[in-house]
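K.L.:
sharing a model prediction with you, sequence too.
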Amino acid sequence: MKTTAIVTDIEGTTTDIQFVHRVLFPYAYEKLADFVREHAQTPPLAPILEQAREELGDPDADLETLITAFRHWIEQDRKVTPLKTLQGLIWVQGYSQEDFKGHLYEDAYRHLERWHRDGIGLYVFSSGSVRAQKLLFGYSDFGDLTPWFSGYFDTTTGPKRDADAYRQIVATIGCPANEILFLSDVVEELDAAREAGLRTCLLARDEKPEEPGHPVAATFDEISV
């Protein structure tokens, strides 16, 4: 089967999930309150705060209420778009100040490079914002990899466990769904992608689940395109 495009998840797929939970999330949590207070009236942040008010159902929520809500969403690992966008803004600061680099598995780096060289279109679909995705690959352990990618998708496209999100991705990429391979470490995401007609592969770096219902690879070395 011809592979025209590969869409990859980030956490647990190209990147150690612990990098997100031990580095990125704590950094955003620590910097969040001061960042919101300092930048609340700026063009990048003001619409995010309005989206958060809509999410809360409280159009009059003040900054301290919003800060509390953002922190609660982080603690609950909620996939809330205004939070993800805010985290992306805060991570810009962290990456640019070289407080950390974006983690990437070495096997993921090698194969992404090869697939790009072979002319396969590379795309990202992550619950993290597009800004956060570009930062991770732009400031990766291996340098700036963003030129390899043809597009990025986040929760504004749709929930990752919703087949319609993958149908939208197929329409955007513009090739038959069965020529697109989706990589993820979450079976439910792969189920939704397969429902939309994509080919799938489960990245199971720690242990292989019983009856995942999808091809399984322990590393990118085992992925067949």
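P.N.:
The structure has been received and is ready for your questions. Numbering: from 1, shown residues only.
K.L.:
hey, let's count contacts and neighbours off CA atoms from now on
P.N.:
Fine.
K.L.:
for residue 91, give me its contacts.
P.N.:
24, 27-28, 132, 135 (CA atoms under 8 Å, 6 or more residues apart in numbering).
K.L.:
7 Å - rerun?
P.N.:
residue 28 (CA atoms under 7 Å, 6 or more residues apart in numbering).
K.L.:
which element is residue 150 on?
P.N.:
Using DSSP states H and E, residue 150 sits in strand 149-153.
K.L.:
and the contacts of that strand?
P.N.:
121-126, 130.
K.L.:
now do 8 Å
P.N.:
121-126, 129-130, 133, 169.
K.L.:
could I get the buried residue list for it?
P.N.:
For strand 149-153, the neighbour count (16 or more other CA atoms under 10 Å) marks 149, 151-153 as buried.
K.L.:
in helices, which of the contacts of strand 149-153 fall?
P.N.:
130, 133, 169 (DSSP state H).
K.L.:
here comes the other one, which I'd like you to weigh against the first:
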Amino acid sequence: MSARILVAEDDGMQARLISVYLEREGHTVQTVHDGRTALERARTGWPDLVVLDVMMPEVSGLDVCRILRAESSRVPVLILTAQSTETDLLLGLDLGADDYLTKPYSPRELTARVRALLRRTREPAAARPTVLAVGDLHIDTARFQVRIAGSPVALTAKEFGILAVLAAEPGRVFTRPEIIDKVFDLGRDIAFRTVDVHVMNLRRKLQQAPAAQGCVVETVYGRGYRLIEPCGSER
């Protein structure tokens, strides 16, 4: 599963190490060392995945993540951070990152995370229904598109995955471990709080969409989350 990967890391040795491990996996890797160049290279030819260090000169990794996510909801972003506090990690996820690793990390763990993100975004359409419909909510898994009553809703890869899981069985309560298993593919490494942040962002985007009446991801306390029916229709 070869991919074009952009690595933005200001530490030259770390950038080289990441590049070596990813190239061993068969990927084509381009490395940059500051946030401004990362944005320029990404816009020149959108990569299949971005590995993004938080602490970079010119433009911080978090700002790069925010800008990239505003311009493309499809490109998976894996952030690398030395800031291990929950606030810093949740901020990265809130800005649209799909996954994160805290330094120091194992290069093998990084390649495993990259592999999982690429697998999720490249999952063949034949493995699941092409279009999921719940009321006026339509999820096109082949085109990575979400619409409510015809109006598009821009989601990150993880938000899209969570919504697709919930919409496949509307009304059913999915626990956090189930969501992690189906969307993240890295169950032992993902905290429940990470799922909560992605769901919070998903819920906000759905509620802000035009004609979103009744389109609610409901929290079932002590259990998990479910998609309320009907979605996008008047109750």
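P.N.:
On my side now, so go ahead. All values reported here derive from a predicted model rather than from experimental measurement.
K.L.:
what's the TM-score once they're superposed?
P.N.:
Overlay of the two chains. TM-score (TM-score structural alignment, normalised by the length of structure 1): 0.31; 117 aligned residues with a CA RMSD of 5.7 Å.
K.L.:
quick one: which of the contacts of strand 149-153 of structure 1 is nearest residue 53 of structure 1?
P.N.:
Of all the contacts of strand 149-153 of structure 1, residue 53 of structure 1 sits closest to residue 129, with 18.5 Å by CA to CA.
K.L.:
which residue ranges of structure 2 form helices?
P.N.:
According to DSSP H, the helices that structure 2 contains are 12-24, 35-44, 61-71, 86-94, 107-121, 157-168, 176-179, 192-208.
K.L.:
likewise structure 1?
P.N.:
Per DSSP H, structure 1 carries helices over the ranges 17-19, 25-39, 46-56, 63-75, 81-96, 106-117, 130-138, 163-173, 187-195.
K.L.:
nearest to residue 5 of structure 1, of these?
P.N.:
In terms of CA to CA, the element of these nearest to residue 5 of structure 1 is helix 163-173, at 8.0 Å.
K.L.:
still on that earlier bit, pick the most deeply packed of the helices of structure 2.
P.N.:
Comparing those by mean neighbour count (mean count of other CA atoms under 10 Å), helix 157-168 comes out on top with a mean of 22.
K.L.:
compute the inter-axis angle for that one and helix 86-94.
P.N.:
Helix 157-168 of structure 2 runs at 70 degrees relative to helix 86-94, counting by axes from the mean of the first three to the mean of the last three CA atoms, to 10 degrees.
K.L.:
give me the helices and strands touching helix 157-168 of structure 2, please.
P.N.:
When contacts are defined as 3 or more CA pairs under 8 Å, 6 or more residues apart in numbering; DSSP states H and E, helix 157-168 of structure 2 packs onto strand 131-134, helix 192-208, strand 224-227.
K.L.:
hmm, back to that, residue 202 of structure 1: which of the helices of structure 1 is closest?
P.N.:
It's helix 187-195; of the helices of structure 1, that one is closest to residue 202 of structure 1 (CA to CA) at 6.9 Å.
K.L.:
pick out the most distant pair among the contacts of strand 149-153 of structure 1.
P.N.:
The largest distance within the contacts of strand 149-153 of structure 1, taken as CA to CA, falls between 121 and 129 and amounts to 20.0 Å.
K.L.:
about what we covered before: and of the ones in helices among the contacts of strand 149-153 of structure 1, the nearest to residue 86 of structure 1?
P.N.:
Residue 86 of structure 1 lies nearest to residue 130 out of those, by CA to CA, at 11.4 Å.
K.L.:
now do the closest one against residue 38 of structure 1, distance only.
P.N.:
Applying CA to CA, to the nearest Å, the value for residue 130 of structure 1 to residue 38 of structure 1 is 23 Å.
K.L.:
of these two, which one has the most company?
P.N.:
Applying other CA atoms under 10 Å to residue 130 of structure 1 and residue 38 shows that residue 130 carries more neighbours, namely 21 against 11.
K.L.:
out of residue 121 and residue 129 of structure 1, which sits in the busier spot?
P.N.:
Legend: neighbour count by other CA under 10 Å for residue 121 of structure 1 and residue 129, higher for residue 129 (26 against 20).
K.L.:
picking that back up, out of the helices and strands packed on helix 157-168 of structure 2, which is closest to residue 166 of structure 2?
P.N.:
Checking these against residue 166 of structure 2 by CA to CA gives strand 224-227 as the closest, at 5.6 Å.
K.L.:
for residue 160 of structure 2, which of the helices and strands packed on helix 157-168 of structure 2 is the nearest?
P.N.:
Closest approach to residue 160 of structure 2 among these (CA to CA): helix 192-208, 8.1 Å.
K.L.:
so what does the closest one touch, helix or strand wise?
P.N.:
Contact partners of helix 192-208 of structure 2 among helices and strands, from 3+ CA pairs under 8 Å, 6+ apart: helix 86-94, helix 157-168, helix 176-179.
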